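# compute the structure for the input listed below.
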Amino acid sequence: MKRIKQINESKELIFEAYMQLLKEKKEEDITLTEIAETAGVGRMTIYRHFKEKEDILLYKVQQYYEVARLQLQDKKLSLLALMEFRYELIYKSPNIEHFYKTNKLQALFDAFRTIYSSDIMTVLPSSIDAYTAAFIISGMDAITNLWIQNGRVEPPKQMAQLTAQNIEKHLSK
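Purely as a prediction, here's the structure:
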């Protein structure tokens, strides 16, 4: 238990250091050595926890998801609830624009898909095959990508309704 606490503390230190450095300079100018120095950890500590800098941000997004997912357990799971959850999470996620500017949104979407794909499958009709589910999830990613590209102007709840409506239209055909 002590080891898990130490790992989590190290990850938090690394995340906070990275966020601090992102305020001071461009992402491409930040080295892992700088992150380690700012965090007060050894470079090998970073490599033990993260393969690349974007993984530091993905770590925090995954943490937000896990906390928010616990809140979802109290609600009846529905397509709209999952879409609202998805857009709120992305809206609140740190440095989402960084993922967009560095063409790493797909990595973010892949992380989301890994985390909540079983939830998505529970709200889709059981007659949906894996290919159709992949099509639907790719459509969600495309809509989300466009929303981010356009500056996330629409509120998350509106985007959730739009996405859920589009999915339900496809399913009713």
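# can we go C-alpha only for contacts and neighbour counts from here?
Fine.
# the helix of greatest length in the chain packs against which elements?
Looking across the chain with DSSP state H, the single longest helix is helix 2-24. Identification of packing neighbours for helix 2-24 by 3 or more Cα pairs under 8 Å, 6 or more residues apart in numbering; DSSP states H and E yields helix 32-39, helix 43-49, helix 53-72.
# could I get the buried residue list for it?
For helix 2-24, the neighbour count (16 or more other Cα atoms under 10 Å) marks Ser10, Lys11, Glu12, Leu13, Ile14, Phe15, Glu16, Ala17, Tyr18, Met19, Leu21, Leu22 as buried.
# for the last one, which residues are in contact?
Contact criterion Cα atoms under 8 Å, 6 or more residues apart in numbering gives Ile30 as the residues in contact with Leu22.
# what's the answer for the fifth one, then?
Residues counted as contacts of Ile14 (Cα under 8 Å, 6+ apart) are Ile35, Ala36, Ala39, Val41, Ile46, Ile56.
# what about 6 Å?
Ala39 (Cα atoms under 6 Å, 6 or more residues apart in numbering).
# please provide the structure for the following sequence as well, for comparison with the first:
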Amino acid sequence: MYHIKADKRSQTSAKLISDALYECLKKKDFFDITITDVQRTSGTGRATFYRLFDNLSDVLFYQGEQIFKNILHKYKEHDNQTLDDFFIIFINHWIEHEKLLETIIKCNRSDILFNALYKNKDDFKIFFTELHIEESQLNYFLGFLTSVLTSVLSTWIKYNRRETPEQIYNNVQNCSKLFYHMMTKNPLQ
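So this is what the prediction gives:
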């Protein structure tokens, strides 16, 4: 896990290390990158790296969390946005960070996406207040949504990366309708 304090120095060092890993990913596969590579690229000391992160996977997790925070910030910038808008913003942000997303998927660490989104679930709850869902159901709904969004990103990476965010959204809507139909109809009858 990472151990980044709220002070400016820790935040700056974490960003330098995060940016350095991203630069290294442009040249090497994740499993070929060493902490020394990241440390040298970032210009930070080895002790600084280990004060903030236990390993390189922690840096991936930190990067994922930062993307989710940016998504929430971008969404909150504008009034009267819908959940449809949120989905498009969500997909756009991850497409902009395609190399990171690809690395997470290649490393078989989709848990990073799931945990980063789920860690921010309380911030996401404000988007669902109009649904009037009980707290216990809301937690299940957020778990379901988190799994779906993680799977959608993984599918986009694994299969061609050609769809626009709008096309991805349409595919998800169609799959949701199909899923609902399957859940409400008994296919064995």
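# one step back: packed most tightly, which of the helices and strands packed on helix 2-24 of structure 1 would that be?
Across the helices and strands packed on helix 2-24 of structure 1, averaging neighbours per residue (mean count of other Cα atoms under 10 Å) puts helix 32-39 on top, at a mean of 18.
# what does it rub up against?
Helix 32-39 of structure 1 is contacted by residues Leu13, Ile14, Ala17, Tyr18, Gly42, Arg43 when judged by Cα under 6 Å, 6+ apart.
# state the pair within the residues you listed that is farthest apart.
Across these, the longest distance by Cα to Cα is 14.1 Å; it joins Tyr18 and Gly42.
# do you know which of the helices and strands packed on helix 2-24 of structure 1 lies nearest Leu162 of structure 1?
helix 53-72 (20.1 Å).
# mean per-residue distance, the closest one to structure 2?
Superposed on structure 2, helix 53-72 of structure 1 shows a mean distance of 2.7 Å to its aligned residues (mean Cα distance after the TM-score superposition for structure 1).
# redo the helices and strands packed on helix 2-24 of structure 1 as JSON lines? Include distance to Glu97 of structure 1.
Output for those, formatted as JSON lines (distance: least, Cα to Cα, whole Å):
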{"stretch": "helix 32-39", "distance to Glu97 of structure 1": "20"}
{"stretch": "helix 43-49", "distance to Glu97 of structure 1": "23"}
{"stretch": "helix 53-72", "distance to Glu97 of structure 1": "11"}
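# which among those is found nearest to Leu82 of structure 1?
Closest approach to Leu82 of structure 1 among the helices and strands packed on helix 2-24 of structure 1 (Cα to Cα): helix 53-72, 8.3 Å.
# centre of the chain to that closest one, how far?
In terms of Cα atoms, centre = their mean, to the nearest Å, the centre of helix 53-72 of structure 1 is found 6 Å from the chain centre.
# just stretch 32-46 of structure 1 next, same as before
Relative to the centre of its chain, stretch 32-46 of structure 1 is centred 24 Å away, using Cα atoms, centre = their mean.
# corresponding residues in structure 2 for that stretch?
Aligned using TM-score structural alignment, stretch 32-46 of structure 1 spans residues 35-49 in structure 2.
# picking up where we left off before, now do the longest helix of structure 1 against helix 53-72, angle only.
Calculated by axes from the mean of the first three to the mean of the last three Cα atoms, to 10 degrees, helix 2-24 of structure 1 forms an angle of 120 degrees with helix 53-72.
# tilt between helix 2-24 of structure 1 and helix 32-39?
Using the same axes, to 10 degrees: helix 2-24 of structure 1 against helix 32-39 is 110 degrees.
# off-centre distance for helix 2-24 of structure 1?
Chain-centre distance of helix 2-24 of structure 1: 18 Å, with Cα atoms, centre = their mean.
# now do stretch 121-141 of structure 1
19 Å.
# what about that stretch, start to end distance?
Length of stretch 121-141 of structure 1, first residue to last, Cα to Cα, to the nearest Å: 16 Å.
# measure Glu27 of structure 1 to Ile4 of structure 1 for me?
On the measure of Cα to Cα, Glu27 of structure 1 and Ile4 of structure 1 end up 29 Å apart.
# again with Met121 of structure 1
Counting by Cα to Cα - Met121 of structure 1 and Ile4 of structure 1 are separated by 31 Å.
# repeat for Ile136 of structure 1
Distance of Ile136 of structure 1 to Ile4 of structure 1, computed by Cα to Cα: 37 Å.
# one more: Glu154 of structure 1?
Glu154 of structure 1 is 39 Å from Ile4 of structure 1, by Cα to Cα.
# equivalent analysis for Met159 of structure 1, please.
Remark: distance between Met159 of structure 1 and Ile4 of structure 1 (Cα to Cα) = 37 Å.
# one more: Phe85 of structure 1?
Taking Cα to Cα, one finds Phe85 of structure 1 at 28 Å from Ile4 of structure 1.
# repeat for Tyr116 of structure 1
Distance of Tyr116 of structure 1 to Ile4 of structure 1, given as Cα to Cα: 24 Å.
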